[in-house]
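Peer 1: Let me see the structure of the following:
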Amino acid sequence: MPYKGEEVQVPNISLHKLVWDKLQEYGDDTAIIDASRDGKSITYKEMYDSSRKFTAYLQSQGITKGDFVAICASGSLEFVNLMIGILGAGAVVAPCNPAYRKNEIVQQFSITQPRIIFVEEKIIETMKSLQEDITSIEKIIVIGRSKEFMTVEQILSCANNESVREVHIDMENDIAIAPHSSGTTGLPKCIAMTHKCYVAAASMKYFVGRDPSHIGYLDRPMYHTGGFSVILANTIKGIKTVMERENDIERIFQNIEKYKVSFITCVPPTLIELVNTTSNTKYDLSSLKVVLSGGAAQAPEMIQRIKSKYKVAFMAAYSMTEVNMISMGVVTDENSARSAGKIIPGLEMKTTDVATEEECPIGTNGEIRVRSARVTKGYLKNQEANAAAFDADGWFRTGDLGHYDADGNVFVVDRLKEIIKYKAVQVSPVELESVIISHPKVADVGVIGIPDEKCGELPKAFVVPSDPSLTIDDVHKIVEENLVEYKHLRGGVEFVKTIPKSATGKIQRNVLKNMATKL
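Peer 2: Have a look, this model is predicted:
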C-alpha cells in the first residue's frame, strides 16, 4: 500500500493573491534583508506596493495570462518583487541563470518564448544578441543601470499600483513558474509548475511558525527552486529572510552574527565546510538553532558533528523541482540521521520494482513514485519526457532509488541512472561517499562507476584529502571495514583538489567520468 501523508486542504486562491493577502497582513514588518547590499531591507508593505507596480506596468505593455516573462538574475530584492508582479499579471515566471552562455539561454527561451526579459546589468550584451534567435522578445528591462534600456527603478517611479486589473486563474492548469531541470540526464527540461503546486506547498505545516525570533538565511540563487521557492514560502509564512548572493562560509558566519539568523539551509558542500572550518570560533553564532540540508544523503557522523559543534537541531530534507518538498524531518537518532525525513502532508508515496514495475513492500528499495497537488503538470513542449515521467495512474517517477518505513521515514539510496552495476548487483555511489567522508582526513569525495569488460562497472573514488598524510590505502581500508566485498573500490582511488559540483551542490558525475577516461 502506498504511504499517504496527512491530508492538506488547499485553498482555491492564486499564488499571487495568496502572497498579496499576506503582504498586507504583515504590513510594516521587515520581510527581506539583502546582506549583499549593506543590509538594505524591504517591508511586506513595500513588497506589496512594488510588486503591484510591476503588475500594472506589465499589463500596460499588453502582457496577459499565459505569456512568459523571464528574469535572468541571481537574486535581489527586485527579483522577488518582479516574480510576484509577473504572477499578478497572469503571466508565467521564467527564471534563467545569468551565468549561462548564449546557446544555453537560447535552448531555454526557444521553449518559453518570453515577451519581456528582466536582466542583470552585466549581461545586457548577451541578451541583446539573443533577439536574432528568439524573435518573441519585445523588450529588455535592466535590473540596475542602463542608458539604452528601461530599468526597474524607472518602472517603480512611474507605475501606479492602483491600476492593477484582476486576472482569473485556473489553479489546476495555469502555470505560475517554469523553472528548468538541471539537465543531468540530457538537455534541461522546462517544468510547468501551476499555481496550485505552490499554494499546496504553502498550505502544509511549516517547521517554524510566525515568530520574530525566527530569521531565515538564503544564499541559493533565485533562478533555482531552492532560492525562489524558499523566499516565496518564507514570505507567505511571515518569516524574515536574510538574502546573500555569495555562498561563502565566512559570509554565513558574519551574517548569522550580524542579523541573529536562527536557521540556515545548506547545500552539501557547505555542510562539509561547516564541519571542517575553525573560523566559527571568531563569531557569535548563538542565535543559530536549525541547520537544514537536502540535495544529497549525508553521513550520520557528519550530521552529529554539526549538531555537536554548533549546538543546533539538524533537519534532513528530500525535494526536487518537479515536486517541491517530498520529505523533511528533524534528526533525533541514527535511524533518522540516515533518512531524508518523513513524507510530508499532502503527498502519497510508493516504491516500484525497477524491472517489473510492481509495487514493492514497505521497507524494500525500488523507484520512488509520488502523487500530490504539488507535482508538476509536466514538461513544456516535451511529450517524450512527459510519457517517461508519469505512469498510467498518474504517479510521478522521481528517478530515485529508495524506500520508506512504516512511520513514513524516507530513505533515498541514489539516482537510478547513477547506480553502479557491478556484475549482477547494484552499488550506490552515495553509500560509498557517506563511508569515505566519515574518515577524519577526508574533506570531500565523489564516486562513479568506470567501465569494465568482465564486471560491467567498477566503483572508483575521487577524494579530496583534508590532511596530506592520508593515503590511498587509508581510503580502501575504511571502505573494506564498513561495506560488503562487492562494494569495494576496485576501480581505484584518485586524490584531487576539488570535486566538481553544480551550483546546487550536486556532484557532477559526468565530469568525474570524463576525468576518469582521460587517465
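
Peer 1: switch to C-alpha atoms for all contacts and neighbour counts from now on
Peer 2: Noted.

Peer 1: Would you mind listing the outside residues contacting stretch 276-295?
Peer 2: 250, 253-254, 256-257, 260-268, 310-319, 340, 443, 504-506 (CA atoms under 8 Å, 6 or more residues apart in numbering).

Peer 1: cool, and stretch 168-183?
Peer 2: By CA under 8 Å, 6+ apart, stretch 168-183 touches 12-15, 66, 87, 90-96, 108, 188-196, 223-225, 321, 377.

Peer 1: this one as well, want them side by side:
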Amino acid sequence: MTDQTDFASIVADIARERPDDIALTYYDRSWTWAQFVERIQRNAAAQRAAGLQPGDRVAVLDLNHPSCLETTLACAQVGTANAIVNFRLAPPEIIYVINDAQAKILFVGPEFAGAVAQIREKIPTVQTVVHVGGENDEYEAWLAAHEPDPEHYPARPDDCFVQLYTSGTTGFPKGALLTHRGMLSHARNVATDFELGPESRVQVAMPLFHVGGTSYALLTLAQGARISMLRVPDPVAVWDMLERERITHTFLVPALLATMMQVPDAEERDVSALQALSYGASPMPLPVLRQCLKVFPGKMHQVYGMTEACGVVSSLGPEDHDESPEKAHRLLSAGKPIHGVEMEVRDPATGEPVPVGSPGEIWVRTEQLMAGYWQKPDATESAITPDGWLRSGDGGYMDADGYFYVTDRIKDMIISGGENIYPAEIERVLVEHPTVADVAVIGVPDDKWGEVPKAIVVPAPGQTVDPDELIAYSREHLASFKCPKSVEIIDELPRNPSGKVLKKDLRAKYWEGRERQVV
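Peer 2: Down below sits the predicted model:
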C-alpha cells in the first residue's frame, strides 16, 4: 500500500505502476488497473458535471456490480460519498435511506428499476436516476459522455467517502460515516494479519452494501491485489470461482457456507490455492464449522467486526480452529484483536473495565472507527466516548488468555433472578440437537424470576421437536438457570433484510402491557 492518504490516490498510483495488470474480473469481463482508473475518473467527471459538490451524496441500489466500486472511488476523488442501499430492504426503508442520505444521483440495477419507478416521487432529493446493466443500461453512456477527470479533491483523513447503513433491528438504520483514515487503517490492519498482498486473488461474494463486501473490496484494492466479484453469492458459483480463479482469500457468511457444504461435490473441489477463508457476521453453527474444517483445513479464520469500525476488529486464526481438549472452547471465541485494534470489556452502566472472565460490553478503539452517524449527533455521542472508544452494544467477556467471546447483544440479555443470561449461549447448544433447524431464545415474563428463557424453534426437515426432550438436552450442557423453561415451535423465524433475527417481534406478544428494562 502506498503512502497516500485517500483511496482514489492509492488506486491511481497502482494504475501508474502496473497499468496492464488485471485489477478486477466480473464473470467473463476483466479490467486492467489503467482501464479501471479511467472509468473511475469518467465517473468523477460525470459527478462534477451534474453539479455535485464535496459533501454531497449519491446512492446505489443494485446487486454486486463493478460500477458500485467505481462510484465509491469516484466519490473519494470528488469529495462526495456513496450511500449504498441494502437491496433487501422493503420499499419504505429504501425510501428512508435514500432520503436520509439526501442522495442526488441514484444508480439502479435492472432488478430494482420497477421498484424505483414506483417510489420515484417519494425520493425528492434525487435529481438523476442512472440505470446500470441490463437491456436499458445508461451507465456506460453516462461514463462515455465525459473525458476522464484526474483532479483530486484535497480530502482530509476524516472525510467520509462511503456511507454504509446499520441493519436497524430496533428502528430505522443509521448511516455510518466511513472515512479515508478508517478504511485505510482497516486495509492496512487486515492485510497485515491475513497476509494479503499484491499477488493475492480475492473473491468478493458478499453484498457491497455490507462491510463484508465494500470494505473487503477496498482493502484488496489498497494492496494492489486482484478482485473477482460475484453478482450474487450463489453456492455453486462461489465454488466454481474458487477453483477457476485460483482464489487465495475470501470472506463468506455462515449461512452461505452451510449451503456450500450441501453441494454434492464439495469435498472434491480443488481449493489448493486458498490461503484464508474468513467467516463472520453471524454465529457459525458447530456442525457446519466441523464440515468446513474438513474441507478447508488450516484455512479458517473467524472474524468479528462491525460497520462502525469499517469491518474486522478481531480474528480467531486457523491455529485455534482445533477441537483438542485444551483448545476446543476457543471455537466459540471471536479471537484476539487484529493489528491496530484495542478491545476491552466494560460495565455497560458505569463504563468501567470488568475483571477477566466477567461479562460486560465489548468496547473497541482503533483508527478504523467511523467519524460518526450521518446527521445523528446524539447517536454518535452515545456510541463513541470522548476518548475514542466505540461501545459495540455486544455483550461478552475476555478470558485469561486474551480471547474475546461475544455472547449476545446487550439489549437481548435476559436478567433472570439477578443472573445475566445471554441467549446466544443457549442457542449454540440447542442448534446442535438433530431435530432443530433454527432457534432463537428470548426472555419472557415470570412472576418469580422476573423473566426466564424461552426457546423459539424451527424443526429440521422431517423432524418433530419434543419440547421436554429439548429442555432435558439443554440441561446436559448448560447451568440450570440458563436452560429454557418452555419451547415454542414455529415454521420460520422473523428476520430483517440483513438476516438478523427480529427478537423484538418474538418478544412483543409476551411483554404486551408490561414494563421491561431491555427492549
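
Peer 1: Can you give me the TM-score here?
Peer 2: TM-score of the superposed chains, computed with TM-score structural alignment, normalised by the length of the first structure, equals 0.87; 501 aligned residues with a CA RMSD of 2.8 Å.

Peer 1: quick one on the thing from earlier: restricted to strands, list the contacts of stretch 168-183 of the first structure.
Peer 2: 92, 93, 94, 95, 96, 191, 192, 193, 194 (DSSP state E).

Peer 1: Looking at those residues, which two lie furthest apart in space?
Peer 2: 96 and 194 (17.9 Å; CA to CA).

Peer 1: which helix is the longest one in the second structure?
Peer 2: The residue-count maximum for a helix in the second structure (DSSP state H) belongs to helix 33-49.

Peer 1: quick one, helices of the stretch 201-350 of the first structure?
Peer 2: 225-237, 249-259, 268-276, 300-310, 334-337 (DSSP state H, counting those that start in this stretch).

Peer 1: What's the average distance for the last one when superposed on the second structure?
Peer 2: When you say that, I think you mean helix 334-337 of the first structure. Superposed on the second structure, helix 334-337 of the first structure shows a mean distance to its aligned partners of 2.8 Å (mean CA distance after the TM-score superposition for the first structure).

Peer 1: elements contacting that helix?
Peer 2: In terms of contacts (3 or more CA pairs under 8 Å, 6 or more residues apart in numbering; DSSP states H and E), helix 334-337 of the first structure is packed against helix 300-310.

Peer 1: Could you list every helix and strand in contact with the helix it packs on?
Peer 2: Partner elements for helix 300-310 of the first structure (3+ CA pairs under 8 Å, 6+ apart): helix 268-276, strand 313-320, helix 334-337.

Peer 1: Quick one: the ones you listed as a markdown table, columns for mean neighbour count and distance to residue 104 of the first structure too.
Peer 2: Converted to a markdown table, these look like this (neighbours: other CA atoms under 10 Å; distance: least, CA to CA, whole Å):
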| stretch | mean neighbour count | distance to residue 104 of the first structure |
| --- | --- | --- |
| helix 268-276 | 18 | 25 |
| strand 313-320 | 21 | 21 |
| helix 334-337 | 16 | 38 |
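
Peer 1: how about JSON lines for the ones you listed, with distance to residue 288 of the first structure added?
Peer 2: Listed next are those as JSON lines, based on distance: least, CA to CA, whole Å:
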{"stretch": "helix 268-276", "distance to residue 288 of the first structure": "13"}
{"stretch": "strand 313-320", "distance to residue 288 of the first structure": "9"}
{"stretch": "helix 334-337", "distance to residue 288 of the first structure": "20"}
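
Peer 1: For residue 326 of the first structure, find the nearest of those.
Peer 2: By CA to CA (comparing all of those), the closest turns out to be strand 313-320, at 5.1 Å.

Peer 1: matching residues in the second structure for the closest one?
Peer 2: The alignment of strand 313-320 of the first structure onto the second structure (TM-score structural alignment) spans residues 299-306.

Peer 1: Mind listing residues that contact that stretch?
Peer 2: Under CA under 8 Å, 6+ apart, the answer for stretch 299-306 of the second structure is 211, 274-281, 292-293, 311-318, 321, 334-335, 392.

Peer 1: Only the buried subset of these, as a ChimeraX command please.
Peer 2: Entered in ChimeraX, the line below selects the buried ones among these, by 16 or more other CA atoms under 10 Å:
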select :211,274,275,276,277,278,279,280,281,292,311,312,313,314,315,316,317,318,321,334,335,392
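
Peer 1: on that earlier part again, how about the helices of the stretch 201-350 of the first structure in TSV, adding distance to residue 165 of the first structure?
Peer 2: As requested, these are exported to TSV (distance: least, CA to CA, whole Å):
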stretch	distance to residue 165 of the first structure
helix 225-237	22
helix 249-259	38
helix 268-276	44
helix 300-310	49
helix 334-337	49
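
Peer 1: quick revisit: so which of the helices and strands packed on helix 300-310 of the first structure comes closest to residue 27 of the first structure?
Peer 2: It is, among those and with distance given as CA to CA, strand 313-320, at 30.3 Å.

Peer 1: can you give me the angle that closest one makes with helix 225-237?
Peer 2: 110 degrees (axes from the mean of the first three to the mean of the last three CA atoms, to 10 degrees).

Peer 1: what's the average distance of strand 313-320 of the first structure to the second structure?
Peer 2: Counting by mean CA distance after the TM-score superposition for the first structure, strand 313-320 of the first structure comes out at 0.9 Å.

Peer 1: quick one, that strand and helix 300-310 angle?
Peer 2: Using the same axes, to 10 degrees: strand 313-320 of the first structure against helix 300-310 is 130 degrees.

Peer 1: Give me the distance from strand 313-320 of the first structure to the chain's centre.
Peer 2: 11 Å (CA atoms, centre = their mean, to the nearest Å).

Peer 1: among the ones in strands among the contacts of stretch 168-183 of the first structure, which ones are buried?
Peer 2: By 16+ other CA under 10 Å, those give 92, 93, 94, 95, 96, 191, 192, 193, 194 as buried.

Peer 1: Out of those, which is nearest to residue 27 of the first structure?
Peer 2: Of these, the one sitting nearest to residue 27 of the first structure (CA to CA) turns out to be residue 93, at 24.9 Å.

Peer 1: I'd assumed residue 111 was in contact with residue 134 of the first structure.
Peer 2: No: using CA atoms under 8 Å, residue 134 of the first structure is not in contact with residue 111, being 9.9 Å away.

Peer 1: Out of these two, name the residue with the larger neighbour count.
Peer 2: residue 134 (19 against 14; other CA atoms under 10 Å).

Peer 1: quick one: what helix or strand has residue 134 of the first structure in it?
Peer 2: Of the helices and strands defined by DSSP states H and E, none includes residue 134 of the first structure.

Peer 1: Right, I'll leave it there.
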